[in-house]
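J.: coords below, sequence missing:
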């Protein structure tokens, strides 16, 4: 009998999506598709489907802390990804845990769902800025989240660099500003140490079934980092994976369907 070597391990700290398209469920699917072992710390449970978020319930901070310590102290991690944190208390709890994280931390600063439903208390935004972003290796805001975190409204690609610089000043080592809400091709901007910049471009697919895109991209980047890729390469490969997942997104329920995490395997 032989013992197989474990694949790279990635931990997601996020909320559960009962519809399976975003959150913990999307994270674990993306991690599996990209060849890493996904593990989870659940921060909140949502009642959610293709039409929106009908409600959510936070887990106690002690439960979040215990899940994290159980995984990190025994199994270990090569990358960590955060998503929905919901409240000031949970943002503070997770930020404290990540202050001495043993691996790169990818922060998806989830503020609202694809349907526009709030997933972060308004009063917690300042805590994300002050406590969570400084412990992030990478932060991956969309343009709505850029406005929420910096007060800046980005209307074109020229504004993405200024927004990335404003976010970089808040403490993360790298910033990926996602331009998916702009017209034209899907362009994202990565800003790193010493002003290093990389643009990533992909064709925009005529498919409205894009639920879980942000969660999936952040998880894909974390998976690539866990496999030893540097940040620009990890973002490039994750972007290619998510672009295909969007192209293959499928209808589910009566509203917005999910991206297809297993499009390559199919």
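T.: Thanks, I have the structure now. Please read these numbers as outputs of a predicted model, since none were measured by experiment.
J.: Could you use CA atoms for every contact and neighbour count after this?
T.: Noted.
J.: neighbours around residue 144, how many?
T.: For residue 144, the number of neighbouring residues by other CA atoms under 10 Å comes to 18.
J.: That one: helix or strand, and which one exactly?
T.: Residue 144 is part of helix 143-150, with elements assigned from DSSP states H and E.
J.: also this one, for the comparison:
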């Protein structure tokens, strides 16, 4: 956590272990399922703590069931007390109590790296985090993160602003976002559908790095945020610095999207192709 130069733990581990703390997607395209696929495909060993069970498919989310706090705590203690967890990726947490518990356990066990994907809104538009829980997320968990990875609607929720519709509007968010307590924030531009590129902004304390990628014309983008944040956590666990880990993660998700139409899953927004050939071991 907040220790981007600390790579000795990762380098001393023969198997870089990455913990995903997130919700389950019964359709398999996002959440814990996407996280495990992405971590595995990029060279990490994935373990998991399930916070929420969703009834979900490529068409949307029909039900959300938060796991009882006591069982979330038992999962966290079981993993941290036995496995050498180098990096943690946090996704869907659902409510204030779960957020507070996860933050407390992160402080207790102090993994080397923490990537937080502030899952609030699904690709389908479904609200995945209760509105009153956002302030708890901002005060309890985001300050602990090495990297936060919101998309544009999530970033807009974090700063109570309108969702930008162009590159200039996206860049105008930087000042307000910097008022949040974070070490680094990857602002994902995938929702700017009129832009021929899918460019992200890595917002650091003193400067901004732009990461460029050609936009890929496909409807199969379910789980892209989960996949990207998990890949970045995996690359951090393997000893890469932040910028390198983010760039590798960006390359990985771009290829996973590019190969998404090779799959035929569901009737709506299908998943990306986590296990496309030829990219699994890049780092």
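T.: Noted; the coordinates are in hand. The shown structure was predicted, so the numbers you read here are calculated from the model rather than taken from an experiment.
J.: after the helix holding residue 144 of structure 1 comes which helix or strand?
T.: helix 158-168.
J.: got the angle for that next one vs helix 143-150?
T.: 40 degrees (axes from the mean of the first three to the mean of the last three CA atoms, to 10 degrees).
J.: If you count neighbours, what's buried in helix 158-168 of structure 1?
T.: In terms of neighbour count (16 or more other CA atoms under 10 Å), helix 158-168 of structure 1 has its buried residues at 160, 161, 163, 164, 165, 166, 167, 168.
J.: Residue 242 of structure 1: which of those residues is nearest?
T.: Lowest distance from residue 242 of structure 1 to the buried residues of helix 158-168 of structure 1 (CA to CA) belongs to residue 160, with 20.3 Å.
J.: so the closest one touches residue 177, yeah?
T.: Yes. At 6.6 Å, residue 160 of structure 1 counts as touching residue 177 under the criterion of CA atoms under 8 Å.
J.: shared neighbours of these two, anything?
T.: Common neighbours of residue 160 of structure 1 and residue 177 (criterion: CA atoms under 8 Å, 6 or more residues apart in numbering): residue 189.
J.: Quick check: residue 103 of structure 2 vs residue 138 of structure 2, distance?
T.: 11 Å (CA to CA, to the nearest Å).
J.: now residue 117 of structure 2
T.: Taking CA to CA, one finds residue 117 of structure 2 at 12 Å from residue 138 of structure 2.
J.: between the two, who's got more neighbours?
T.: residue 117 (27 against 18).
J.: Now which residue in structure 1 aligns to that one?
T.: Mapped onto structure 1 by TM-score structural alignment, residue 117 of structure 2 lines up with residue 108.
J.: Tell me if I'm right that its match and residue 137 touch.
T.: No. With contact defined as CA under 8 Å, residue 108 of structure 1 and residue 137 do not form a contacting pair (11.1 Å).
J.: The stretch 151-266 of structure 1: helices as residue ranges?
T.: Counting by DSSP state H, counting those that start in this stretch, the segments of the stretch 151-266 of structure 1 that form helices are 158-168, 213-226, 231-247.
J.: can you put those helices in TSV and add distance to residue 11 of structure 1?
T.: Shown next, in TSV, are the helices of the stretch 151-266 of structure 1 (distance: least, CA to CA, whole Å):
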stretch	distance to residue 11 of structure 1
helix 158-168	24
helix 213-226	9
helix 231-247	16
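J.: most neighbours per residue, which of these?
T.: helix 213-226 (a mean of 29; mean count of other CA atoms under 10 Å).
J.: Where does it end up in structure 2?
T.: Counting by TM-score structural alignment, helix 213-226 of structure 1 corresponds to residues 224-237.
J.: once aligned to structure 1, how far is the matching stretch on average?
T.: Following the fit onto structure 1, the mean deviation recorded for stretch 224-237 of structure 2 is 0.3 Å by mean CA distance after the TM-score superposition for structure 1.
J.: what's near enough to touch residue 57 of structure 1?
T.: Residue 57 of structure 1 sits in contact with 44, 45, 46, where contact means CA under 8 Å, 6+ apart.
J.: What's the match for it in structure 2?
T.: Checking TM-score structural alignment: residue 57 of structure 1 goes with residue 65.
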